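Chemist: Generate a structure from the sequence data that follows.
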Amino acid sequence: MKRECAEAAYKLIKNGMTIGLGGGRTIQYLIEFINMGNLDQIKVVTPSMSTALACKSHGITVIPTWLTSSLDIAFDGCDQVDESLNALKSGGAIHTQERIVAAMAKQYVLLVDSSKLVQKLTFDYPVAVEVVPEAFSYVKSQLEKMGAQVAWRTGSGKDGGVMTDQGNPVMDAAFNTVDDVAALNRRISDIPGVVDTSLFVGIAAKAIVAQPDGTVTVIDRP
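Modeler: The predicted structure follows:
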């Protein structure tokens, strides 16, 4: 399914475009399609080291995010997306960089298989919250007051919790029920010391959804 999804995404790319790419297996397939296709002068911006290395191995030009102010289109996966194109992007802990890439894109497209599409976000995944170190305890207490179970994310092979490339800790805030996704994201983002969250609300222009039978469905923003 991931390959079919990537093939549908490839058809949206034109010669000379500067595109944003996230991480994950579907993006790896998309890189292969770009490499095998007839497109010229494609440049890539990505927050993912694995994606950057894959592009380099296929001879695709990668430019730093800080040198770019706009992108023609950007593609990324997510943990879950709803029919209104609200998405949770908690897994990679690079959501701040991913949001920057999404904001620069004229069109931001999510690539998912049908198992990740829900009518309304269920929050089976926690909301990842990046915070400046000095605000760690304060932000944790504020999230707990909002009803979340909060933990500093840990990773295998590392002593202590996960830190971003910018040196900021990442908290996982688990919510049981959320009635208003946009309101939740605003409340968390307004806490002093919060850098960003993994909730993407009102950002995606469309989602390309791969079905088990090999077909793809495109959902446009309402």
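Chemist: only C-alpha atoms for contact and neighbour calcs from this point on.
Modeler: OK.
Chemist: Pro169 versus Gly161, what's the distance?
Modeler: According to CA to CA, to the nearest Å, Gly161 stands 7 Å off from Pro169.
Chemist: okay, those two: which has more neighbours?
Modeler: Pro169 (22 against 14; other CA atoms under 10 Å).
Chemist: burial of the closest residue to the more buried one other than its chain neighbours, as a residue count?
Modeler: Leaving out its chain neighbours, the residue that sits closest to Pro169 by CA to CA, 6 or more residues apart in numbering is Met163, at 4.4 Å. Neighbour count for Met163, taken as other CA under 10 Å: 19.
Chemist: measure Met163 to Glu4 for me?
Modeler: 34 Å.
Chemist: Gln211 too?
Modeler: In terms of CA to CA, Gln211 sits 9 Å off from Glu4.
Chemist: In terms of packing, which of the two has more residues around it?
Modeler: Neighbour count, other CA under 10 Å: between Gln211 and Glu4, Glu4 has more, with 20 against 17.
Chemist: most remote residue from the protein's center?
Modeler: Asn38 (27.4 Å; CA atoms, centre = their mean).
Chemist: Where does that residue fall, secondary structure wise?
Modeler: Secondary structure from DSSP states H and E places Asn38 outside every helix and strand.
Chemist: residues touching it, list them.
Modeler: Listed by CA atoms under 8 Å, 6 or more residues apart in numbering, the contact set of Asn38 is empty.
Chemist: Output the contacting helices and strands for the lengthiest helix in the chain.
Modeler: When the chain is parsed with DSSP state H, its longest helix is helix 25-36. Where contact means 3 or more CA pairs under 8 Å, 6 or more residues apart in numbering; DSSP states H and E, helix 25-36 is packed against helix 2-10, helix 49-57.
Chemist: One more, please, to line up against the first structure:
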Amino acid sequence: MKTGGGSDEAKRRAGERAAEAVEDGSVVGLGTGSTTAFAIEAIGRAIDDGLEVRGIPTSFQSRQLAIDCDIPLTSLDEVLRVDLAIDGADQVSEAGDLIKGGGAAQTREKLVAAAADRFVVVADPSKLSARLERSVPIEVVPDAHTVVAKRVRELEPAGEPTLREASQKDGPVVTDNGNLMLDCEFGSITDPETLATQLSNVPGVVEHGLFVGMADAVYVGTDDGLEVRRFESE
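Modeler: The predicted structure follows:
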């Protein structure tokens, strides 16, 4: 399995622990990324042992993996509720706020996480930080990317946006929704809630990667154990 930063063992511990929280008969949001992949695979094995669940994938990647693992799939408009969403993060602050969107899937990820009764984040120690300081991914309508970039530079604090380029094709990254991605550098983010509101109010922004106050718990896997961080919303 190809993974990002952090060891496979740490990611496996976090993902498999989150999968243990999936209850029989539930609807589960299936996030995107290398750590969440371990959770999806564990859910697939549990289904082989008799667990009955339905999954809602948040990206083409998670959908394909779920199909490979024989997880029955559904969608938000076909269910009355989402019991649990499991997803990774690019960065997790001490307050439990997140930066997501490294896989350009934050729009669907946020929709599913917001609809879920519980939202569990899986991570390894490389994703932890005292405060958020990575660039913030923003999905934008293609015709608006230059206008959005200008507005981001005018915010307080000002951001420095970069159009995300594809690595194995000419041109920019195109999301599953047919939009473009801006990666916006704000430095150390002292007030993520205010910044999230500012970005949401920019015309042309489809969704941004700041997930503020949404996580109920963060499962942090290490090479020799697991730490569970719980937050007030759980």
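Chemist: How alike are these chains, TM-score-wise?
Modeler: The TM-score (TM-score structural alignment, normalised by the length of the first structure) is 0.92; 219 aligned residues with a CA RMSD of 1.6 Å.
Chemist: joint contacts of Gly161 and Pro169 of the first structure?
Modeler: The contact sets of Gly161 of the first structure and Pro169 overlap at Trp152, Arg153 (CA under 8 Å, 6+ apart).
Chemist: which strand is the longest one in the second structure?
Modeler: For the second structure, the strand with the greatest residue count under DSSP state E is strand 116-123.
Chemist: just so I know, which of the helices and strands packed on helix 25-36 of the first structure lies nearest Leu67 of the first structure?
Modeler: Of all those, helix 49-57 sits nearest to Leu67 of the first structure, with 15.2 Å by CA to CA.
Chemist: Okay, angle between that closest one and helix 25-36 too, please.
Modeler: Put simply, helix 49-57 of the first structure runs at 10 degrees to helix 25-36, going by axes from the mean of the first three to the mean of the last three CA atoms, to 10 degrees.
Chemist: What residues in the second structure pair up with helix 49-57 of the first structure?
Modeler: Mapped onto the second structure using TM-score structural alignment, helix 49-57 of the first structure covers residues 60-68.
Chemist: mean shift of that stretch relative to the first structure?
Modeler: Averaged over the aligned pairs, stretch 60-68 of the second structure sits 1.9 Å from the first structure after superposition, using mean CA distance after the TM-score superposition for the first structure.
Chemist: what distance separates that stretch from the centre of its chain?
Modeler: Centre-to-centre, stretch 60-68 of the second structure and its host chain are 15 Å apart (CA atoms, centre = their mean, to the nearest Å).
Chemist: residues making contact with it?
Modeler: Stretch 60-68 of the second structure is contacted by residues 30-33, 37, 40-41, 44, 55, 57, 72-73, 176 when judged by CA under 8 Å, 6+ apart.
Chemist: Which single one of those is nearest to Val92 of the second structure?
Modeler: The closest of the contacts of stretch 60-68 of the second structure to Val92 of the second structure turns out to be Gly33 (CA to CA; 14.7 Å).
Chemist: tell me the contacts of that closest one?
Modeler: With contacts defined as CA under 8 Å, 6+ apart, Gly33 of the second structure is in contact with Ser62, Asp87, Gly88, Gly103.
Chemist: same deal with Gly23 of the first structure?
Modeler: Ser48, Ser50, Thr51, Asp76, Gly77.
Chemist: Filter those residues down to the buried ones.
Modeler: The neighbour count (16 or more other CA atoms under 10 Å) marks Ser48, Thr51, Asp76, Gly77 as buried among these.
Chemist: In CSV: the residues you listed, plus distance to Ala173 of the first structure.
Modeler: Formatted as CSV, these follow (distance: CA to CA, whole Å):
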residue, distance to Ala173 of the first structure
Ser48, 23
Thr51, 27
Asp76, 22
Gly77, 20
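Chemist: sorry, back to before: between which two of the contacts of Gly23 of the first structure is the distance greatest?
Modeler: Comparing every pair within the contacts of Gly23 of the first structure by CA to CA identifies Ser50 and Gly77 as the most remote, at 14.3 Å.
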